[in-house]
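Trainee: predicted coordinates and the sequence they were generated for:
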Amino acid sequence: MVDYTERSFAFLDVLGFSNLVVRSTDSKEARERLDKFIDVADRLFPQWVTLGGLAKSNFFSDTILVSIGTPEHYFVHLVREVGMLARYLLAHGFATRGGITVGPVFHEGRVVVGPALITAYELEKRAVYPRVILDDVAMEYWRTEFVEGTPPPYAGWIKQDRDGEYFIDLFTDWSGVRQMADFVAEDRIPAEPKEFSKLVAAHIAEGRTSDIPSVRAKWEWLHSQSRDESETIASAV
């Protein structure tokens, strides 16, 4: 019998994945990129999130599902894991979009079902741009992390966009926590905003040249996030 538990839940989608799969039939470069994504989604990321025994992760096609129990204590861990994954994928040219909520879900092995899954899926569609947004329920849990004392550095991981949506800011400072690459990968993803922006600049520039308006708009949004962060750093120096 399905036994729901209250969990923090994330639904992530990799943009442009279908086109990559189609091109992989006759393009070595596309196959290599596809292999890289599968390695991250099916091996590296699951190793990272299961280290503490708190999180669960599933991958199929262009979708990654992540959940963590007892959100009143570990919600920030889900934000960290999802943020690390999105940063890592962007460093390899993959833009991600998704949604985070908290609610009842059954997540055991390959089986994932429940209201939280449906809500997170709907949030992913609402996100529009390559961003992972949080709904009101998720934001309540996020805010409880900072009820007492001075907010820790990771309070800046969540940012409010111009349309009012709250999302994980990939271009802010991610130092002060152990990085995903410290455990499971050879690649080093800079935690500092300026260095990360430099690392992903070529991928963003390529995306902005797309002849498909909807695709180009998504990469333009990413460019605006990276550029804004770089200008803020420059003005503070």
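Mentor: Perfect, thanks for sending it.
Trainee: going by C-alpha atoms from here, please, whenever you check contacts or count neighbours.
Mentor: Will do.
Trainee: where do the strands sit along the chain?
Mentor: Using DSSP state E, the strands of the chain run over 5-14, 55-60, 63-69, 96-108, 111-113, 132-134, 158-160, 166-168.
Trainee: run the angle between the first one and strand 55-60 for me.
Mentor: For strand 5-14 against strand 55-60, the angle by axes from the mean of the first three to the mean of the last three Cα atoms, to 10 degrees is 40 degrees.
Trainee: gap between strand 5-14 and the chain center?
Mentor: The chain centroid and the centroid of strand 5-14 are separated by 11 Å under Cα atoms, centre = their mean, to the nearest Å.
Trainee: likewise for stretch 205-223?
Mentor: With Cα atoms, centre = their mean, you get 18 Å for stretch 205-223.
Trainee: with mean neighbour count as added columns, please give the strands of the chain in TSV.
Mentor: Formatted as TSV, the strands of the chain follow (neighbours: other Cα atoms under 10 Å):
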stretch	mean neighbour count
strand 5-14	24
strand 55-60	19
strand 63-69	23
strand 96-108	24
strand 111-113	13
strand 132-134	29
strand 158-160	16
strand 166-168	23
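Trainee: out of those, flag the one nearest Phe146.
Mentor: Closest to Phe146 of the strands of the chain, according to Cα to Cα: strand 158-160, at 12.4 Å.
Trainee: quick one: closest of the strands of the chain to Leu123.
Mentor: When the strands of the chain are compared by Cα to Cα, strand 96-108 sits nearest Leu123, at 4.7 Å.
Trainee: and the helices in the protein, which stretches?
Mentor: With helices called from DSSP state H, the chain shows them at 17-23, 28-39, 45-49, 71-91, 115-127, 136-144, 181-184, 193-207, 213-236.
Trainee: and the longest one, which residues are buried?
Mentor: The one in question is helix 213-236. 215-223, 225-227, 229-230 (16 or more other Cα atoms under 10 Å).
Trainee: try the first one
Mentor: Residues of helix 17-23 classed as buried under the neighbour-count rule (16+ other Cα under 10 Å) are 17, 20-21.
Trainee: this is the comparison structure:
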Amino acid sequence: MAMFGREKQRDPRNFIATYDDSAPVEYQMRAIAFFDILGWRQAVEESDADPNIRKILLNAVWSFAARAKDYVETETEDHPSRDEYSQFSDSVIVSFPYAGHYDLYRLLKFVTEFQTSMVMLGLPLRGGVTVGPLFHMDAIAFGPAMNRAYCLESQVARMPRIIIDRSLDDDVVAAASELPKHWSFVVRGDDGYYETDFLAPYVMNEKLAKRLEVKIDNWIQQYRNDDGILAKYQWLKARWDASKAEALERIKKGFNYQGPHNAKGGPHMD
């Protein structure tokens, strides 16, 4: 769904001050992403004695908050924004109204951009994406879709990846069919879940690729004595190797390989 007319920021809201406890509460059908920043707790502990880590943590959450605020509050007269985001410590919720696969695609692209930037900071994300009944207004979010997204994040994803509910497989396929073949969008995990392809932007940038490889190798060395954390970074290493192989395969087929494009752009129609 394209945006028409002049863009503007939506009017400020104060849900707490304007709340009417006699009004009925209605769920909306929304696409929701719930994710956590892995390594956050340990980084916070270490930040007590290291101001550089405190700076990294603040930059990370500020970057998301600034990006999310700008994105969800941008609207036009024809298309008022009903997007929402909430953040508490290392837990983040983003939701968009859902009418079809384009809305799922838009949410996934927005989340992937943040996921891509965070991994280079050493703060990979783990999360779940689904669609369902949800109330989400400013910092308040609850509903069956919230429960399902949290379940996907906490019980199914396990590794530093953002997975998409299997009930949305048809939507993922529909969205992918509207993209040029060289666009990276999602990959299918070993457990059958689609997951965001957040490493693709680094593959064809030699300088960034080398930086990421060094970081991954350092993390594996750093956590070599912690089996739980080590497994996550070993998975990340395997996912990175797979992303490089997939990019080479696209090049062999003659595609002009590119990483994910800006979430505002939407699917490209051939």
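Mentor: Looks like it came in fine. Computed from a predicted model, the values in this text were never measured in an experiment.
Trainee: any idea what the TM-score comes out to?
Mentor: Once superposed, chain against chain, the TM-score is 0.82 (TM-score structural alignment, normalised by the length of structure 1); 217 aligned residues with a Cα RMSD of 2.2 Å.
Trainee: before we move on, the earlier item: dump the helices of structure 1 into TSV; add distance to Pro151 of structure 1 as well.
Mentor: Converted to TSV, the helices of structure 1 look like this (distance: least, Cα to Cα, whole Å):
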stretch	distance to Pro151 of structure 1
helix 17-23	37
helix 28-39	34
helix 45-49	24
helix 71-91	12
helix 115-127	26
helix 136-144	10
helix 181-184	25
helix 193-207	19
helix 213-236	20
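Trainee: centroid residue for structure 1?
Mentor: Geometric centre of structure 1, nearest residue: Ala86, 3.4 Å, by Cα atoms, centre = their mean.
Trainee: now check structure 2 for the residue matching it.
Mentor: Matched across to structure 2, Ala86 of structure 1 falls on Gln115, judged by TM-score structural alignment.
Trainee: tell me how far that match lies from Leu108 of structure 2.
Mentor: The spacing between Gln115 of structure 2 and Leu108 of structure 2, counted by Cα to Cα, to the nearest Å, is 10 Å.
Trainee: Leu65 of structure 1 touches Phe9, doesn't it?
Mentor: Yes - with contact defined as Cα atoms under 8 Å, Leu65 of structure 1 and Phe9 form a contacting pair (7.5 Å).
Trainee: tell me how far the counterpart of Asp138 of structure 2 in structure 1 lies from Thr5 of structure 1.
Mentor: Per TM-score structural alignment, the equivalent position to Asp138 of structure 2 in structure 1 is Gly109. Counting by Cα to Cα, the gap between Gly109 of structure 1 and Thr5 of structure 1 amounts to 15 Å.
Trainee: tell me the contacts of Met137 of structure 2?
Mentor: Applying Cα atoms under 8 Å, 6 or more residues apart in numbering to Met137 of structure 2 gives the contacts 15, 84.
Trainee: show me the one of the helices of structure 1 that comes nearest Tyr154 of structure 1.
Mentor: Between Tyr154 of structure 1 and the helices of structure 1, the tightest spacing by Cα to Cα is seen for helix 71-91, at 8.6 Å.
Trainee: buried stuff in that closest one?
Mentor: Neighbour-count burial for helix 71-91 of structure 1 flags 71-72, 74-91 (criterion: 16+ other Cα under 10 Å).
Trainee: same thing with stretch 169-179 of structure 2?
Mentor: For stretch 169-179 of structure 2, a neighbour-count test (16+ other Cα under 10 Å) marks 171-172, 175-176, 179 as buried.
Trainee: between those, which is nearest Leu152 of structure 2?
Mentor: Of all the buried residues of stretch 169-179 of structure 2, Leu152 of structure 2 sits closest to Val172, with 16.6 Å by Cα to Cα.
Trainee: wait, Pro144 of structure 2 sits on Gly132?
Mentor: Yes - using Cα under 8 Å, Pro144 of structure 2 makes contact with Gly132 at a distance of 6.7 Å.
Trainee: could you tell me how far the nearest residue to Ala145 of structure 2 once chain neighbours are set aside is located from Asp48 of structure 2?
Mentor: Residue nearest to Ala145 of structure 2 in three dimensions, not counting chain neighbours: Gly132, with 4.6 Å by Cα to Cα, 6 or more residues apart in numbering. Gly132 of structure 2 sits 40 Å away from Asp48 of structure 2, going by Cα to Cα.
Trainee: how many residues are close by the counterpart of Asn218 of structure 2 in structure 1?
Mentor: Aligning on TM-score structural alignment places Asn218 of structure 2 opposite Glu206 in structure 1. For Glu206 of structure 1, the neighbour count with other Cα atoms under 10 Å is 12.
Trainee: quick one: Glu206 of structure 1 from Leu199 of structure 1, how far?
Mentor: In terms of Cα to Cα, Glu206 of structure 1 sits 13 Å off from Leu199 of structure 1.
Trainee: one more: Arg43 of structure 1?
Mentor: Taking Cα to Cα as the measure, Arg43 of structure 1 and Leu199 of structure 1 are separated by 23 Å.
Trainee: likewise Pro104 of structure 1?
Mentor: Distance, Pro104 of structure 1 to Leu199 of structure 1, by Cα to Cα: 38 Å.
Trainee: ok, Gly39 of structure 2 - contacts?
Mentor: With contacts defined as Cα under 8 Å, 6+ apart, Gly39 of structure 2 is in contact with 123-124.
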